[in-house]
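Undergrad: Okay, here's the prediction I keep looking at, along with the sequence it came from:
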Amino acid sequence: MKTRQGRAKRPRRTAAWKVLAVGLTVSLAGCTGSDGTSAGSAETSASASSSSTASATASSEAGADVVTLAEAFAATLDDEQLSALNQDYTFENAANWSNLPNALLAGGMGGGPGGGSNSTGRVGLQTSTLTDEQWTALEDLLAGATGTAENEGYDEIVQHLEADDYLGDNGGGDDYGRGNFFVAFLGTPSASGTWELQFGGHHLAVSNTYTDGALVGATPSFRGIEPMDEVEVDGDTVIPEQQERAAFAELLASLDDDQLTTATLSDSFNDILLGPGKDWAFPESSEGLVGSDLTDDQKALLLTAIETYVGDLADGDAQTILAQYEDELDETYVAYTGDIAMENNGDYVRIDGPSVWIEFSMQNGVILDGAHPHAVWRDKTADYGGLTS
């Protein structure tokens, strides 16, 4: 079995394993487990919306699980690692994420689209320092904080790490690979007060903010992938972002000619607008085709596209947020430029609602030939848990 950054790469864990592992961890810690339900259809979202008390309880339980798993991970670290892991809960630290490999950030490419707020690199503990035991504890934590669906949540994170391993092995070199990711606790994991679980590296940013044990923000959430084509890495099939691309393509293909004309943006885009360093910079007015002008079937496709991002969260949290976005569908806009298949450089699509903001932009390859996507999910009130400065 191939070793990467000092750690033997293990097979991807299944959603069933995740539910069992989180349940066992919480049971041993004497805490209540999360509900384990999956984010699903519009019917499920409507049900969650009508049960706000139950959703809030599930969110609090999931938050308690994450605290338990965070403490278990921290318990495996030495003093030097803990010093790197534990960072202050500040806007500067929270906003210090990027789609770039950390070597480029540390080389002074921070700031603006594609860069981060800190040109010295990411904050936190670099994964190359982790032992197998520590990696396992980190995986448990990430699994507890994210969704159980195939190709979403935790499964998608693992595929992102595998994709970066693939880049390292196919022309990227040592600047790419799972050892170049960072994990940070901004503030102290606790059932009271506010803290953020930050995890990221090339093409990936996870930023879950918790207050009094409940998730209060899961954005900015960045996903990109290179290669876009399906590849095999040590026996695993890597296909993250394919379901997102397909969901956007199906939504746009459902529009008639008049709707497509209304949805077409006058400008072209070579990247996302609200990338790293572009916090709280939402456009003052929305463009494109408004949700109230969609058929019921088209609204379902719009919600499905949104769900491919919200579904990256722990399942109970995803239900609650998706129900809110569903309530706002009539006021949510769809806009695009390029080809509706979303397969080539310059193809771009945007979802812009009262709360939700999602962009998907196809880019030229950097290490490999062929286009690949950059995508960001933001929330107009809940980015960084509402922290603005």
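TA: The structure has been received and is ready for your questions. Numbering: from 1, shown residues only.

Undergrad: Please make it C-alpha for all contacts and neighbour counts, starting now.
TA: OK.

Undergrad: first vs last residue of stretch 144-157, how far apart are they?
TA: 12 Å (CA to CA, to the nearest Å).

Undergrad: List the contacts of that stretch.
TA: Residues from elsewhere that reach stretch 144-157 (CA atoms under 8 Å, 6 or more residues apart in numbering): 12-16, 18-19, 22, 38, 62-63, 65-66, 69, 142-143, 204, 208, 239-240, 243, 308-309, 311-315, 318.

Undergrad: please redo it, this time with the cut-off set to 7 Å
TA: If you take CA atoms under 7 Å, 6 or more residues apart in numbering as the criterion, stretch 144-157 is touched by 15, 22, 65-66, 142-143, 240, 311-315.

Undergrad: Compile those residues into CSV and extend it with columns for neighbour count, distance to residue 350 and secondary structure.
TA: Shown next, in CSV, are the contacts of stretch 144-157 (neighbours: other CA atoms under 10 Å; distance: CA to CA, whole Å; DSSP: H, G, I helix; E, B strand; the rest coil):
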residue, neighbour count, distance to residue 350, secondary structure
15, 19, 29, helix
22, 24, 35, helix
65, 27, 33, helix
66, 31, 31, helix
142, 24, 28, helix
143, 27, 28, helix
240, 26, 19, coil
311, 26, 18, coil
312, 26, 18, coil
313, 27, 20, strand
314, 31, 24, coil
315, 27, 24, helix
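
Undergrad: What is the most widely separated pair among these?
TA: Farthest apart among those by CA to CA are 65 and 240. That separation is 25.9 Å.

Undergrad: Out of the contacts of stretch 144-157, the closest to residue 84 would be?
TA: Once CA to CA is applied, the member of those that ends up nearest residue 84 is residue 142, at 18.1 Å.

Undergrad: Just give the closest residue to that closest one, not the sequence neighbours.
TA: residue 154 (6.4 Å; CA to CA, 6 or more residues apart in numbering).

Undergrad: Against that first model, consider the following:
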Amino acid sequence: MPDRVVGERMVEAARAWLDLLDGEQRAAAVRPWPSEEERHRWYYTPTDHGGLPLQRMRPAQQQRAMRLVAAGLSHPGYVTASTIIGLENVLDQADGWAGNWGRERNRDPLAYWLTVFGEPSLSGPWSWRFGGHHVSVHHLILDGRVRASTPCFLGADPATSPLLGGLLLRPLGAAEELARELIESLDEEQRSRAVISPVAPVDIVSGNRPRLGDGDRLMPLPDVWRGHLPEPGLHDLATSIHQNAEARAGFGPQHHDAVGLTAAPKGIAAAELSASQQARLRALLDVFIGRVPEELAAREAEKFAGDRLHDVHVAWAGGLERGLPHYYRLQGPHLLAEYDNTQRNVNHVHTVWRDPDCDFGDDVLRRHVEEFHS
């Protein structure tokens, strides 16, 4: 089974990493199974993501940590995540080398944390999480098989950076270009259904909620930090940043309502798209599910094979012209994929891929408990 092949690679990589840790490091790196509350805690902000940070590892330990990360991503996914981590140095320069979030170095490519939940093995459940600013990777392994790989977050700030020779670095450029190709291919009537708001939300609507529900609305920035802002004054700063961003965008209550999550997807269904438009939608969907190892991505793609794609909806908010703040999402059975580019003068991208029914493997674990432990 392909998911078992990947699971075996993860077990081997996790054990190799843990074998190099001393007692103090291992105490930070390993949580007992199931540690449900901690396992469902995740971020994409520059905060402590829980576990053992790269900062506290020797070079050889860092290498083995990244080997586990690579086991949980496709090669393009790993290159993209590594590039995003490297952008912390670029962002540090853009911020004037100043820190303001309660850390000695605000933008730090070593401020990424790795955590293992349970004992990596080919029997029973265990999971692992890797996260830091703009990267959050989660996998659940049950009886040696990778059973869940969401939430999976990748962001980029700056989204576009200059390279020598006039080239541009765009780690998540395909997520914009393919979506533009799709939205531009829609006729006027199709577009009227696809565009759900003339103003884009200032972040992904799902935020970093551990579970998604009907009626979820855009989270205020302090809530995204989930009570882990290290200093009291930072809560007020985060509140001010969020309120100012919404004021500049003209994002009001009616827009919150328009882009709020609902159980019945908003936007236009793939069933109402032409064959060529559906092909563009599949290519766009592959940008999200293709971030995991090829064996797992093929399994995910099967969920949307043939007519099963028809229930996936495309929704867009914001401007259609380049340079304008914009947001979109793909939503259907076992799928919520979001993209947002509104911050830092439309040069700051957030993307997330989720399974509202089985994030963190919750549905798989529930069935496992019912079958074997009831």
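TA: Right, received. Where do you want to start? Because the structure is predicted, anything quoted here is derived from the model rather than measured.

Undergrad: before we move on, back to that, distance to residue 182 of structure 1 for the contacts of stretch 144-157 of structure 1 - can I get that in JSON lines?
TA: Formatted as JSON lines, the contacts of stretch 144-157 of structure 1 follow (distance: CA to CA, whole Å):
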{"residue": "15", "distance to residue 182 of structure 1": "24"}
{"residue": "22", "distance to residue 182 of structure 1": "22"}
{"residue": "65", "distance to residue 182 of structure 1": "21"}
{"residue": "66", "distance to residue 182 of structure 1": "18"}
{"residue": "142", "distance to residue 182 of structure 1": "12"}
{"residue": "143", "distance to residue 182 of structure 1": "16"}
{"residue": "240", "distance to residue 182 of structure 1": "20"}
{"residue": "311", "distance to residue 182 of structure 1": "22"}
{"residue": "312", "distance to residue 182 of structure 1": "18"}
{"residue": "313", "distance to residue 182 of structure 1": "19"}
{"residue": "314", "distance to residue 182 of structure 1": "20"}
{"residue": "315", "distance to residue 182 of structure 1": "24"}
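
Undergrad: so residue 7 of structure 2 is in which element?
TA: In this structure, residue 7 of structure 2 sits in helix 2-19 according to DSSP states H and E.

Undergrad: Quick one: list the elements packing against that helix.
TA: helix 59-71, strand 145-148, helix 294-302 (3 or more CA pairs under 7 Å, 6 or more residues apart in numbering; DSSP states H and E).

Undergrad: against structure 1, where does the shortest one fall?
TA: Mapped onto structure 1 using TM-score structural alignment, strand 145-148 of structure 2 covers residues 214-217.

Undergrad: so how far is that stretch off the chain centroid?
TA: 14 Å (CA atoms, centre = their mean, to the nearest Å).

Undergrad: That stretch vs structure 2, average distance?
TA: Superposed on structure 2, stretch 214-217 of structure 1 shows a mean distance of 1.2 Å to its aligned residues (mean CA distance after the TM-score superposition for structure 1).

Undergrad: What are the contacting residues of that stretch?
TA: By CA under 7 Å, 6+ apart, the residues outside stretch 214-217 of structure 1 that reach it are 59-60, 63, 208-210, 382-385.

Undergrad: now these as TSV including neighbour count?
TA: Formatted as TSV, the contacts of stretch 214-217 of structure 1 follow (neighbours: other CA atoms under 10 Å):
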residue	neighbour count
59	26
60	23
63	30
208	24
209	29
210	28
382	18
383	24
384	25
385	23
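
Undergrad: Format those as a markdown table; extra columns: distance to residue 48 of structure 1.
TA: Shown next, in a markdown table, are the contacts of stretch 214-217 of structure 1 (distance: CA to CA, whole Å):
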| residue | distance to residue 48 of structure 1 |
| --- | --- |
| 59 | 12 |
| 60 | 15 |
| 63 | 18 |
| 208 | 21 |
| 209 | 21 |
| 210 | 20 |
| 382 | 19 |
| 383 | 22 |
| 384 | 24 |
| 385 | 21 |
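
Undergrad: what's the farthest-apart pair in the residues you listed?
TA: That would be 60 and 383, which, of these, are the farthest apart (CA to CA) at 18.9 Å.

Undergrad: if we can go back for a sec, how about the helix or strand that comes right after the helix holding residue 7 of structure 2, aligned to which bit of structure 1?
TA: Elements were assigned by DSSP H and E; along the chain past helix 2-19 of structure 2, the next helix or strand is helix 23-29. Aligned by TM-score structural alignment, helix 23-29 of structure 2 falls on residues 79-85 of structure 1.

Undergrad: Same check on stretch 243-256 of structure 2?
TA: So stretch 243-256 of structure 2 sits over no part of structure 1, by TM-score structural alignment.

Undergrad: follow-up on the earlier one: quick one: the counterpart of the residue nearest to residue 142 of structure 1 in structure 2 from residue 257 of structure 2, how far?
TA: In structure 2, the residue matched to residue 154 of structure 1 (TM-score structural alignment) is residue 78. For residue 78 of structure 2, the distance to residue 257 of structure 2 equals 36 Å [CA to CA].

Undergrad: Check residue 132 of structure 2 too.
TA: 30 Å.

Undergrad: residue in structure 2 matching residue 299 of structure 1?
TA: Using TM-score structural alignment, residue 299 of structure 1 pairs with residue 278 in structure 2.

Undergrad: Verify the assumption that that match is located in a helix.
TA: Yes. Residue 278 of structure 2: assigned to a helix according to DSSP: H, G, I helix; E, B strand; the rest coil.

Undergrad: which residue packs closest to it, ignoring adjacent ones?
TA: residue 270 (6.3 Å).

Undergrad: what's around that neighbour, how many residues?
TA: By the criterion of other CA atoms under 10 Å, residue 270 of structure 2 has 23 neighbours.
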